[in-house]
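K.L.:
Mind looking at a prediction? Sequence and model below.
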Amino acid sequence: MTRSDANVPDPVLDHLLAGYQRFRKIGWAPHRERWAALKEGQEPEVMVIACSDSRVDPTQIFDVDPGEIFVVRNVAALVPPFETTPGHHGVSAALEFAVQVLKVKEIMVLGHGMCGGCKAALTQAMHGTEPGRGGFIADWISLLDEARVPVAENYGTEGREAERAMELAAVRVSLENLMTFPCVNSKVKAGNLRLRGAFFPIADGILHLLDESTGEFVAQK
């Protein structure tokens, strides 16, 4: 905001600041001891990899206090496979920090319903677009290209049934890619780290967890 804009009404900022004032009264003041303890560092036991979608906030879904979960959010809650090629590996860096430094005991991949990233992967609507016009998204969700094939063959590329299948497949892809990271693989095999898949449909508010024995997502009551 420039100096000349200082007195221009900004309803978006006003809304955020009103929320901040509520936080100061409800989230900060009554829990000062908790916040004071967090000044010394964080010790979350769980890492949650979730989508950037504004409707799916892991801290809200699991009703946790600050410092309880280490959260990474991106389009479609994707984990890329382990690679050492030059570039900026944001998810990989966060994963490395959670596993090697924070030593989390569990990593949850949290997919969700009505996911725009998964829908784009299914329809391939952004394929061929330039970076800044959809190309970055297309490149990112190409991580789902292989998983898309059986989904498209069995369900087509339109409709909620096909989209749900793609959303669940995306969780499985991220779980598989997690195991390509040596630090994750070794800790899982040693029993020091657990991977878990989860899905939140949004519409009914019911969390589903991936059953490792059946490969199905089971609703939690």
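P.N.:
Thanks, I have the structure now. Values in this document were obtained by computation on a predicted structure and should not be read as measured data.

K.L.:
Please make it C-alpha for all contacts and neighbour counts, starting now.
P.N.:
Noted.

K.L.:
which residues are in contact with the top helix by length along the chain?
P.N.:
Of all the segments of type helix in the chain, defined by DSSP state H, the longest one is helix 160-178. Outside of helix 160-178, the residues that reach it under the criterion Cα atoms under 8 Å, 6 or more residues apart in numbering are 76-82, 109-115, 118-119, 122, 144, 147-148, 151-152, 155-157, 184-185, 195-199.

K.L.:
what's near enough to touch the closest residue to residue 116 other than its chain neighbours?
P.N.:
Leaving aside its sequence neighbours, residue 116 sits nearest to residue 76 (Cα to Cα, 6 or more residues apart in numbering; 7.5 Å). The contact partners of residue 76, by Cα under 8 Å, 6+ apart, come to 50-52, 111, 115-118, 141, 170.

K.L.:
and those, which are buried?
P.N.:
The neighbour-count test (16 or more other Cα atoms under 10 Å) marks 50-52, 111, 115-118, 141, 170 as buried among the contacts of residue 76.

K.L.:
Presented hereafter is structure B, for comparison with structure A:
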Amino acid sequence: MEHSKPLPSYLVQRFHGWKATSYNANQSWYRHLVSEGQHPRAMVISCCDSRVHVTSIFGADHGEFFIHRNIANLVPPYAPDGDYHGTSAAIEYAVGALKVAHLIVLGHSQCGGVQGCIDMCEGHAPHLEAKDSFVGRWMDMLRPHYETVSDISDRQLQSRTLEKQAVVVSLGNLMTFPFIKSRVESGDLSLHGLWHNIGEGGLESYDAKSGDFVAV
């Protein structure tokens, strides 16, 4: 492929630093992961945002989390239509093949995808309205829920409310997958909704009974 370029030198240096330190100090563990395969206890669906570092937040080690990232940590409804479905494929593998016990949807503050949805709904993002905008069409999943925040005048509160709504929407869509619904009802799988405040290092969990997010 003629357009592929060598890795930037700073990343090469970081790799060699990791290989000489962390890897060399834990060679047996890495080889164990290879020989025994992966057996994660949880799948985490988080946003692509570079500021959201899932393994650091939970102090997770290699092999502990099966992680899927997409714009605004959204889960689409179950739709076996033969098209490409990266998120659904990751979920199917985690639940069906890896048999994870926990499925976590992790939202976060200052989410660009959610803000893009708000901008679309308010007529401020014509580029996202275009049919060829992958981000815009992806955020259409959340668009109907803008009505729940349209009357909130505080912009930060509006964004945070819709960020949390994105988590709830994803939890609801997860239950449209038959293989998830059956495992949840049998008690073999639990769903969890979280929202992470990046700046304050906070974490809130969705309480299904109250419909609110409460501090962990």
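P.N.:
Thanks, I have the structure now. Bear in mind the structure is a predicted one, so any value in this text is a computation, not a measurement.

K.L.:
Just tell me what the residue nearest to residue 116 of the first structure corresponds to in the second structure.
P.N.:
In the second structure, the residue equivalent to residue 76 of the first structure is residue 72, according to TM-score structural alignment.

K.L.:
pretty sure its match is in a helix, no?
P.N.:
Yes: according to DSSP: H, G, I helix; E, B strand; the rest coil, the state of residue 72 of the second structure is that of a helix.

K.L.:
Turn the buried ones among the contacts of residue 76 of the first structure into a markdown table, columns for secondary structure and distance to residue 69 of the first structure.
P.N.:
Supplementary listing: these in a markdown table, determined by DSSP: H, G, I helix; E, B strand; the rest coil; distance: Cα to Cα, whole Å:
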| residue | secondary structure | distance to residue 69 of the first structure |
| --- | --- | --- |
| 50 | strand | 12 |
| 51 | strand | 15 |
| 52 | coil | 16 |
| 111 | strand | 16 |
| 115 | coil | 22 |
| 116 | helix | 25 |
| 117 | helix | 24 |
| 118 | helix | 25 |
| 141 | helix | 25 |
| 170 | helix | 22 |
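
K.L.:
okay, those residues in CSV with distance to residue 204 of the first structure next?
P.N.:
Supplementary listing: these in CSV, determined by distance: Cα to Cα, whole Å:
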residue, distance to residue 204 of the first structure
50, 18
51, 18
52, 20
111, 15
115, 15
116, 18
117, 20
118, 19
141, 26
170, 20
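
K.L.:
Among those, find me the one that's closest to residue 210 of the first structure.
P.N.:
residue 111 (10.8 Å; Cα to Cα).

K.L.:
Counterpart of the closest one over in the second structure?
P.N.:
Using TM-score structural alignment to pair residues, one finds that residue 111 of the first structure aligns to residue 107 in the second structure.

K.L.:
Which residue is the nearest non-sequential neighbour of that match?
P.N.:
Spatially, and ignoring its direct neighbours in sequence, residue 107 of the second structure is nearest to residue 195 (4.5 Å; Cα to Cα, 6+ apart).

K.L.:
dump the residue contacts of the one you found.
P.N.:
With the criterion set at Cα under 8 Å, 6+ apart, residue 195 of the second structure makes contact with 106-109, 163-164, 167, 203-205, 213.

K.L.:
go with 7 Å
P.N.:
With contact set as Cα atoms under 7 Å, 6 or more residues apart in numbering, residue 195 of the second structure has these partners: 106-108, 164, 203-205.

K.L.:
Inside helices: which ones of the residues you listed?
P.N.:
By the criterion of DSSP H, membership of the contacts of residue 195 of the second structure in helices covers residue 164.

K.L.:
okay, now residue 101 of the second structure: neighbour count?
P.N.:
By the other Cα atoms under 10 Å criterion, the neighbourhood of residue 101 of the second structure contains 18 residues.

K.L.:
Measure how buried the nearest residue to it once chain neighbours are set aside is and give me the count.
P.N.:
Excluding the flanking residues, the one nearest residue 101 of the second structure by Cα to Cα, 6+ apart is residue 189, at 4.7 Å. Per other Cα under 10 Å, the neighbour tally for residue 189 of the second structure reads 18.

K.L.:
circling back: which residue lines up with the residue nearest to residue 107 of the second structure in the first structure?
P.N.:
Under the alignment defined by TM-score structural alignment, residue 195 of the second structure corresponds to residue 199 in the first structure.

K.L.:
Its match falls within a strand, correct?
P.N.:
Yes: with three-state DSSP as the criterion, residue 199 of the first structure is part of a strand.

K.L.:
can you map out the helices along the first structure?
P.N.:
So, for the first structure - with DSSP H - the helices run 11-22, 32-38, 58-61, 90-96, 116-123, 135-141, 145-155, 160-178, 182-189.

K.L.:
got those helices as TSV, with distance to residue 46 of the first structure columns?
P.N.:
Compiled in TSV, these are given as follows (distance: least, Cα to Cα, whole Å):
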stretch	distance to residue 46 of the first structure
helix 11-22	26
helix 32-38	16
helix 58-61	11
helix 90-96	11
helix 116-123	24
helix 135-141	25
helix 145-155	27
helix 160-178	15
helix 182-189	14
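
K.L.:
between those helices, which gets nearest to residue 213 of the first structure?
P.N.:
Taking Cα to Cα as the measure, the helices of the first structure were each checked against residue 213 of the first structure, and helix 160-178 came out nearest at 13.7 Å.

K.L.:
ok, the equivalent of residue 20 of the first structure over in the second structure to residue 59 of the second structure distance?
P.N.:
The alignment partner of residue 20 of the first structure in the second structure, by TM-score structural alignment, is residue 15. Here residue 15 of the second structure is placed at a distance of 21 Å from residue 59 of the second structure (Cα to Cα, to the nearest Å).
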